[in-house]
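**Q** Predicted structure and sequence below. I'll ask about it afterward.
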Amino acid sequence: MTTGDQHGLVIVGASLAGLRAAQTLRERGFTGAVTLVGDEPHMPYDRPPLSKRVLTDADRPPGVELPVPDGLEARWLLGRAAVGLDPAARTVTLSDGTRLSYDGLLIATGSAARGWPATQPPPPAGVVTLRSRDDALALRAGLDSAERLVVIGAGFLGGEIAAGARERGLDVTLVEAAAQPLERAIGTTAGTYVAALHRQAGIDLRTGTSVEGFVAGPDGRLTGVRLSDGTAVTADLAVLALGGVPATGWLAGSGVAHDGGVHCDPCLRALRADGSVVPGVVAAGDVARVPQPLADGEPLALGHWTNAVEQGAAAADTLLAERGHGGTPAPFTAVPSFWSDLHGAKIRSVGLPSASDEARIVEYDLPGRRLEVGYHRAGRLVGALTVGRTGRLASYRRALEEGLAPATAAEAPAAV
């Protein structure tokens, strides 16, 4: 296919969603220029192993590089972040002063780790976050010499870090402000199940409490953590696992609505604050806030691996369709899914458990490491979660796919 593009397509974000978008463009026959911009110096790599095998493999950290297919013929601009966007001029400005012109732009900048609040005194040395490959290698090195670890936040990332550290023999305290781990994501009952897994593994799980501050020794390094319940925990290493923040700071002044993530229409086209479409700009992955049919159209940003893959491909298709190649843009209606492995238990989910108002327990067998929960919203199935029952998810997925009302591109406004 010959497009006649002068500047080609620019993808800001050289990770999973960005790579999948570039692959899709070539698979669809696009022969124009494709440029990928990444703020890290590394070629695309897989993030799920960073909180798992990279921390726990005994001999050496495993490779996490994503395969880049032969024939991709992309220009890679790595180690330089995007710092500005001008949709009217169709240019992206990079941290080194480079201005890239584009005919179509895909925003796939993902999210950054949420740090310690700026309103509080800064934490001492020994308090870290985990988001990048370099972060994971630094944390692995820290675990090599640490004895007592505190993980702040018992979400998916925090739970996996705590599990990996416990597997390595460290004393681990896991602090969670909610009543149960993952309560907002999977509900109270499944959260209670996860809490039991942590405690059976020997993790000191503190729920319903938060961190008020840190204690440092004469050398300025962490020696303890102060909790809101008045207790203190000794620690020589702590990890902030407080969730992610969509990487949208560079969009300030661009006119793209980006609070809580880039606002998108059902076809993944970026929107202005008034709801109109920004011409030639789409978004995908952690940074994209997209209407979710299972949540009655509520815009959500989902930080899941499968979401990045599927949205990367769909956003590329929308870019091509907007340029007259491949028909009209199609709404993104893929059923979300996620997974996590904790203490040998395989947690798998489809749909949006977090969007439910009712959890129906089908099986709850902690000794047998089995759990099955169906999630409903106003009586309608919106998600399911299993532990040790992965095979049962296929029927839930089919039901979710059948239950989604067909969406059409007519639901989205035209680009102007």
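**A** Received, thanks. Residues are numbered from 1 along each chain as shown.
**Q** alpha carbons only for contacts and neighbour counts from here, please
**A** Fine.
**Q** Let me know how buried D70 is, in neighbour terms.
**A** D70: 6 surrounding residues under other CA atoms under 10 Å.
**Q** P122 too?
**A** What P122 shows, counting by other CA under 10 Å, is a neighbour count of 13.
**Q** do K52 as well
**A** Applying other CA under 10 Å, we find 21 residues neighbouring K52.
**Q** I'd guessed it sits against A162; true?
**A** No. Judged on CA atoms under 8 Å, K52 makes no contact with A162 at a distance of 9.9 Å.
**Q** How about the residue most central in space within the chain, nearest residue that isn't a chain neighbour?
**A** In the chain, the residue lying closest to the centroid (CA atoms, centre = their mean) is G303, at 2.4 Å. Excluding the flanking residues, the one nearest G303 by CA to CA, 6 or more residues apart in numbering is D286, at 4.6 Å.
**Q** Surely that neighbour is in a helix?
**A** Yes. Under DSSP: H, G, I helix; E, B strand; the rest coil, D286 sits within a helix.
**Q** and the comparison structure, right after this:
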Amino acid sequence: MAQEYKLKGITSLALKPGEKLEAEVEGLDTKVLLLNAGGNVQAVGSRCTHYGAPLVKGVVGANGTITCPWHGACFNGKTGDVEDAPALDPLPVFKAIERDGAVYISGDAAVIKNGYRKPNFQCAASGGDKVLVVGGGSGALGVIEGLREKGFRGAITLITNEGYLPIDRPKLSKALMTDLGKLQWRDESWFKSGSVDIVNDEVTSVDFATKTVTTKTGSKFAYTKLVLATGGTPRALPLPGFRELGNIFTLRTVHDTKKIVSVIGEKGKKIVIIGSSFIGMEVAVATAAGNQVTVVGLEKVPLERVLGEKVGAIIQKGVEAKGVKFYLSASVEKAEPSPSDPSVVGAVYLKDGTRLDADMVILGVGVTPATEYLKGNSQVQLEADGSIKVDESFSVIGLEGVYAIGDIATHPYHGPGGDGKLVRIEHWNVAQNAGRTAARHIVDPTVKPRFYTPVFWSALGSQLRYAGNTTASGWDDLILQGDPDQGKWVAYYAKGETIVAMASMGMDPVMAQCAQLMSLNKMPTKTQLIGGLDVLSLGPPE
């Protein structure tokens, strides 16, 4: 039942558009966020519903959206609804009134304390389109929840071969988490409440003409709308020993993580990580304590391909401080068995003859689009990398009622410097936002797709934040602000005068501000940033 609660120490609702203020609710031992969302002053939950980031450190745009400072989740400040991934639950909204020199909010005590509300998901399916979703990752969850939130009442079937419901996959490499109770975003009862049928099977073929898919068990499923969200397959190394020996792992699923954690055991292990990618670097940090960890990479510095040599060197220094050793500009030649157990790996040899003793090896050498079930299908044309070309709504080119999202989708990019060029982006929030875009198009094809700024984060000792994309345009200059030695810096990637991406550590609000500015195509120029411009000084993006 709604009641009035006084906000401690707040005397006025005189907030300018874009202004926000965190306030304690008397008697409830919790806080809310007062904000002026596009001219409407009210209170919302104070923490992001994704990982609990304090939204007071986020950025409120002049249009009333608020962007989380940690991972780029975006909410409608007027309704509390989720605008951008990775958040799933909306914010609660509370009416605020000013009376007798004090400010009060009205709401249910339990909702105020929880700080979130569940989306409109419950549904009894009743005819109409049959949506079939293939794959159980971030994109699949985005499309399923997006459909129900937008009022879709048709049948939804999810086919997944992972053996569990959609999980928070980034926690696998960032924290080596294995507890499904903590990893699964929603439990089975949640999906049942929305009339979503879960099928634990693997799709082996699709007949786009008859609109049916066939699974490994021989079952057939009909659809009127099909969403392909099968993600990526980790690459293996086609080198001697790597396919034959045990204790050599890729990391993509909970099953992979459980095997890795089991071999690490009580620690004290020699762990060789092949690949200085984000997965490889995150695992290095996650396993560094109590183990001897070595990273082997082809690049001059870790993450050079994405972040460049200067930023990669900053990251390397921070990770080395945790005891991780690097062999860079290095190639692997072979893996050899352990003398005590010939069935498992005992050493990795580099091409220069270096021997690295190993109790286990973890591969972080990238993924390929998981589209094996479509190879040889004359009804669809795969790109050279095995991905599927889609339009802005993530509709597959040349196929009616079929969508592809996530790691398998090559799509037009309309962010800064993009100009509609085709890209494939392997980000958690890109997949989920693509799912929401596809859901919106299924419900109402006349709605114009909205651009979402790609955002990702990485646990590299300190938390790295990244917004934008350099794949479409490339970059030719880097502007570094802040002090890397103090762990507070932001790097801007420029193509000519256009800032196409940014990365930061210890300056989270900057990422939130840039994500909003990029979505509006209003990032400052390279010259302005070289001159020392602080993007936070620009105020609410509009």
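**A** Received, thanks. Because the structure is predicted, anything quoted here is derived from the model rather than measured.
**Q** before we move on, back to that, counterpart of the residue nearest to the centre of structure 1 over in structure 2?
**A** In structure 2, the residue equivalent to G303 of structure 1 is E426, according to TM-score structural alignment.
**Q** Does that match touch D407 like I think?
**A** Yes. The criterion here is CA under 8 Å, and E426 of structure 2 meets it with D407 at 5.0 Å.
**Q** The residue of structure 1 most remote from its centre: what secondary structure?
**A** In structure 1, P218 marks the outermost C-alpha relative to the chain mean, sitting 37.4 Å out by CA atoms, centre = their mean. Secondary structure, three-state DSSP: P218 of structure 1 is coil.
**Q** Show me what the residue nearest to G303 of structure 1 lines up with in structure 2.
**A** Mapped onto structure 2 by TM-score structural alignment, D286 of structure 1 lines up with D407.
**Q** Check G38 of structure 1 too.
**A** That one, G38 of structure 1, aligns with T160 by TM-score structural alignment.
**Q** who's in contact with the residue nearest to G303 of structure 1?
**A** Neighbour list for D286 of structure 1: A108, T109, G110, S111, P246, G261, A301, L302, G303, H304, N307, A308 [criterion: CA atoms under 8 Å, 6 or more residues apart in numbering].
**Q** What is the neighbour count of the first one?
**A** Neighbour count for A108 of structure 1, taken as other CA under 10 Å: 34.
**Q** what's the nearest residue to it if we skip its chain neighbours?
**A** G13 (4.6 Å).
**Q** do you know how far the residue opposite that neighbour in structure 2 once aligned is from N200 of structure 2?
**A** G13 of structure 1 maps onto G135 in structure 2 when the alignment is built from TM-score structural alignment. G135 of structure 2 sits 10 Å away from N200 of structure 2, going by CA to CA, to the nearest Å.
**Q** returning to that earlier point: can you count the residues close to the match of G13 of structure 1?
**A** Neighbours of G135 of structure 2 (other CA under 10 Å): 25.
**Q** ok, it - contacts?
**A** L158, I159, T160, N161, L228, A229, T230, G231.
**Q** what does L222 of structure 1 give?
**A** Per CA under 8 Å, 6+ apart, neighbours of L222 of structure 1: P124, A125, G126, V127, F214, V215, A216, A235, D236, L237, A238.
**Q** which one in structure 2 is aligned with it?
**A** Counting by TM-score structural alignment, L222 of structure 1 lines up with V345 in structure 2.
**Q** element containing its match?
**A** Assigning secondary structure by DSSP states H and E places V345 of structure 2 in strand 345-350.
**Q** Compare that strand with structure 1 and give me the mean distance after superposition.
**A** Its aligned residues in structure 1 lie a mean 0.7 Å from strand 345-350 of structure 2 after superposition (mean CA distance after the TM-score superposition for structure 1).
**Q** mind listing the helices for structure 1?
**A** Per DSSP state H, structure 1 carries helices over the ranges 16-27, 53-56, 133-145, 156-167, 183-200, 305-322, 393-403.
**Q** could I get the ones you listed as CSV with mean neighbour count and distance to A359 of structure 1?
**A** As requested, the helices of structure 1 are arranged in CSV below (neighbours: other CA atoms under 10 Å; distance: least, CA to CA, whole Å):
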stretch, mean neighbour count, distance to A359 of structure 1
helix 16-27, 24, 31
helix 53-56, 22, 32
helix 133-145, 17, 35
helix 156-167, 24, 19
helix 183-200, 19, 7
helix 305-322, 24, 23
helix 393-403, 15, 14
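**Q** Pipe those helices into a markdown table and attach distance to P353 of structure 1 per row.
**A** Conversion of the helices of structure 1 to a markdown table gives the following (distance: least, CA to CA, whole Å):
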| stretch | distance to P353 of structure 1 |
| --- | --- |
| helix 16-27 | 23 |
| helix 53-56 | 27 |
| helix 133-145 | 29 |
| helix 156-167 | 14 |
| helix 183-200 | 5 |
| helix 305-322 | 15 |
| helix 393-403 | 12 |
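**Q** closest to L72 of structure 1 out of those helices?
**A** With respect to L72 of structure 1, and counting by CA to CA, the nearest of the helices of structure 1 is helix 16-27 at 6.7 Å.
**Q** And the closest one, how far out from the chain middle?
**A** Between the centre of helix 16-27 of structure 1 and the centre of its chain there are 18 Å (CA atoms, centre = their mean, to the nearest Å).
**Q** neighbouring contacts of it?
**A** For helix 16-27 of structure 1, contacts defined as CA under 8 Å, 6+ apart pick out 11-12, 34, 36, 44-46, 66, 68-69, 72, 74, 106, 108, 284-285, 305, 308-317, 320.
**Q** wouldn't L271 of structure 1 be in contact with H263 here?
**A** Yes. Taking contacts as CA under 8 Å, L271 of structure 1 lies within contact range of H263: 5.5 Å.
**Q** more neighbours, the two?
**A** H263 (28 against 24).
**Q** what sits against that one?
**A** By CA under 8 Å, 6+ apart, the contact list for H263 of structure 1 reads V256, A257, A270, L271, R272, A288, R289, V290, P299.
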